[in-house]
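*Asks:* build the 3D model from these lines:
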Amino acid sequence: MTHTDTPDTFTLGSRRVKRMGYGAMQLAGPGVFGAPKDRHAALSVLREAVERGVNHIDTSDFYGPHITNQIIREALHPYPDDLTIVTKIGAQRDAQGGWLPDLSPEGLTRAVHDNLRNLRLEVLEVVNLRIMFDVHGPAEGSIEAPLAALAGLQQQGLVKHIGLSNVTPTQVKEAQSVTKIACVQNLYNIAQRQDDPLIDELAREGIAFVPFFPLGGFTPLQSSALADVAARLEATPMQVALAWLLRRSPNILLIPGTSSVAHLRENLAASQLVLPDDALNALNAIGAKGQ
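*Replies:* Predicted structure coming up:
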């Protein structure tokens, strides 16, 4: 049922992962802060994801903080051999849940050790360096210093592969002059497509692109074209938006998040949704119009 142009897997570091993964951000409390209202439901979602073949989970120790990783450990440890857990560092939380940049060598070192401890791992498979020059989006500036600190932790054997998050194309190039980059995680979805050229460049280089807020994040996608296609295909608009991302480029890995088993199943079903060419053309026009 999967479209021939849509491969099921792609390389992430030294692993081959299924392109439909899971993002753990929503397993913490409101605002990604504090404990979830239903810890049992959070554990159930993770176990269901893995049972249904998900082998790429995206997390961070600043979700909660610490809580999301502890829930992952409780739900899934000892981990399946093929499970790739990707984390990110570069920020911390204040007492009210605010997001603070923390790109110092000391902060990055502490974050790696926090992730190792809370996930109960001896080495982190992929660590994304979350650049925080601007909390709300990528901003230019050299990332060589924090990247060098993370590369040092990689040389110590604590980190296998390094990725980047919230970065500009210029910063990706700078990073590649320092170390090998396994993936880039930026804001991207059917309506917000400023990274189109970067995605194509990374695809040529065999590097994964992982869109965060694939469904719009805190301002969910609203589009009459999306709704029309969804109605015609008897799918939800969110399923269509995820299916479009899988068709957009073979190096895109998805990590939609949810704290609901029913919603998880709905997200995973999007990988089986076939988009006819006319539907694809209508969807492609959304980003062009900024609908």
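
*Asks:* alpha carbons only for contacts and neighbour counts from here, please
*Replies:* Fine.

*Asks:* which parts of this structure are helices?
*Replies:* 39-51, 67-76, 105-119, 144-155, 169-178, 196-205, 224-233, 237-248, 261-269, 277-289 (DSSP state H).

*Asks:* could you dump the ones you listed to JSON lines with distance to Asp61 and mean neighbour count?
*Replies:* Output for the helices of the chain, formatted as JSON lines (distance: least, CA to CA, whole Å; neighbours: other CA atoms under 10 Å):
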{"stretch": "helix 39-51", "distance to Asp61": "16", "mean neighbour count": "17"}
{"stretch": "helix 67-76", "distance to Asp61": "6", "mean neighbour count": "21"}
{"stretch": "helix 105-119", "distance to Asp61": "6", "mean neighbour count": "19"}
{"stretch": "helix 144-155", "distance to Asp61": "16", "mean neighbour count": "18"}
{"stretch": "helix 169-178", "distance to Asp61": "23", "mean neighbour count": "15"}
{"stretch": "helix 196-205", "distance to Asp61": "27", "mean neighbour count": "15"}
{"stretch": "helix 224-233", "distance to Asp61": "34", "mean neighbour count": "16"}
{"stretch": "helix 237-248", "distance to Asp61": "26", "mean neighbour count": "22"}
{"stretch": "helix 261-269", "distance to Asp61": "22", "mean neighbour count": "17"}
{"stretch": "helix 277-289", "distance to Asp61": "33", "mean neighbour count": "14"}
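
*Asks:* the structure of the following sequence is requested for comparison with the preceding one:
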Amino acid sequence: MSLSVCDSQGLILGTRSSTRPADASGTFALGGDLPVNRLGYGAMQLTGPGVWGEPRDPDEAVRVLRRAVELGVTFIDTADAYGPFVNEQLIRKALHPYTDDLVIATKGGVTRPGPDDWRPNGRPEYLRQRVELSLRHLGLERIDLYQLHRIDPDVPLAEQLGALAQLQQEGKLRHLGLSEVTVEELKEARTHADIVSVQNLYNLANRSAEDVLTYAEAENIAFIPWFPIATGELARPGSPLDAASRLHNASPAQLALAWLLRRSPVMLPIPGTSSAVHLEENVNAARVRLDDEQFGALTAAA
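*Replies:* Now for the predicted structure:
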């Protein structure tokens, strides 16, 4: 018999019989035809310092990726710039051949001269080259979701998206997304291509992209918050998040992720970690249920 764990406030902490906690996050259909579990995994941390080079522990990186899939994660986010290329190659090593329900989303459109150095490059020939390399490194014939990593201010947006739309027509990309954009940029982009996702900085403590989320929700566009579990001062001793964490036997990170999942049905958090232990903690956030009062209290705390 399945047993849900609740406290006196009604916060559901989990179902002990489940081995795939990510299933509890619910699903969202990217582009209306590509369902994924809403709580995914961001693979960026599976590289060296400065998002550069090989991870400190390559074997643990492989374990983390395989464990994510075992826990029910069906959406993994990466980019050709993570490494560069190291991240995509790790994903292939750990998970290829991929299960039918696993969606690998990658990004292109920046150059990496060195650690912590990111420079937009949206020239059509560069984007085409990066797509071809990502296909090779991931071992795919078609990438399910390809995101423009950053809009290049020196190249017309129509040219950047036109190049990706052409690759889409060639069958090499299924869906297109954007990263770190304003509402105005997102609206303009949609005049050039069908955009199914947007990936912006957003978390409980930083909601500067609230207007982008509101627009995405209205248009049924997936909103992928990067840096999703940054809690900052909200997790300090004696804070509302710290108090809620102790009261409900859930970590601040789990509550922050639960808040994101409760915030919008188009929200697809992608918490990242290089540790299998932290991965399990993060994914188990999908089992946390905040009622209206709890959700409102955390919202107001920030």
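
*Asks:* show me the one of the helices of the first structure that comes nearest Leu187 of the first structure.
*Replies:* Taking CA to CA, helix 196-205 is the member of the helices of the first structure nearest to Leu187 of the first structure, at 11.2 Å.

*Asks:* give the aligned range of the closest one in the second structure.
*Replies:* Under TM-score structural alignment, helix 196-205 of the first structure corresponds to residues 210-219 of the second structure.

*Asks:* pull the residues that contact the matching stretch.
*Replies:* With contact meaning CA atoms under 8 Å, 6 or more residues apart in numbering, stretch 210-219 of the second structure is reached by Val181, Thr182, Val183, Val198, Tyr202, Ala222, Phe223, Ser264, Pro265, Val266.

*Asks:* now the buried members of those residues.
*Replies:* Val181, Val183, Val198, Tyr202, Ala222, Phe223, Pro265, Val266 (16 or more other CA atoms under 10 Å).

*Asks:* would you mind getting the average deviation of the match of helix 196-205 of the first structure from the first structure?
*Replies:* Comparison of stretch 210-219 of the second structure with the first structure after fitting gives an average deviation of 2.2 Å (mean CA distance after the TM-score superposition for the first structure).

*Asks:* how far away from the center of its chain is that stretch?
*Replies:* 17 Å (CA atoms, centre = their mean, to the nearest Å).

*Asks:* what do you get for stretch 157-165 of the second structure?
*Replies:* The answer for stretch 157-165 of the second structure is 23 Å, by CA atoms, centre = their mean.

*Asks:* contacts for that stretch?
*Replies:* Outside stretch 157-165 of the second structure, the residues that reach it (CA under 8 Å, 6+ apart) are Gly122, Arg123, Pro124, Glu125, Leu127, Arg128, Ile151, Leu173, Leu176, Ala189, His192, Ala193.

*Asks:* ditto for stretch 223-240 of the second structure
*Replies:* So stretch 223-240 of the second structure is contacted by 197-205, 213, 216-217, 241-243, 252-253, 256-257, 260, 266-271, 297-298, 301-302 (CA under 8 Å, 6+ apart).

*Asks:* go again with 7 Å.
*Replies:* 197-205, 213, 216, 241-242, 252-253, 256-257, 266-271, 301 (CA atoms under 7 Å, 6 or more residues apart in numbering).

*Asks:* now that stretch: buried residues?
*Replies:* Phe223, Ile224, Pro225, Trp226, Phe227, Pro228, Ile229, Ala230, Thr231, Leu234, Ala235, Pro240.

*Asks:* circling back: now distance to Arg93 of the first structure too, for the helices of the first structure, in CSV please.
*Replies:* Shown next, in CSV, are those (distance: least, CA to CA, whole Å):
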stretch, distance to Arg93 of the first structure
helix 39-51, 21
helix 67-76, 13
helix 105-119, 12
helix 144-155, 18
helix 169-178, 24
helix 196-205, 30
helix 224-233, 36
helix 237-248, 30
helix 261-269, 27
helix 277-289, 33
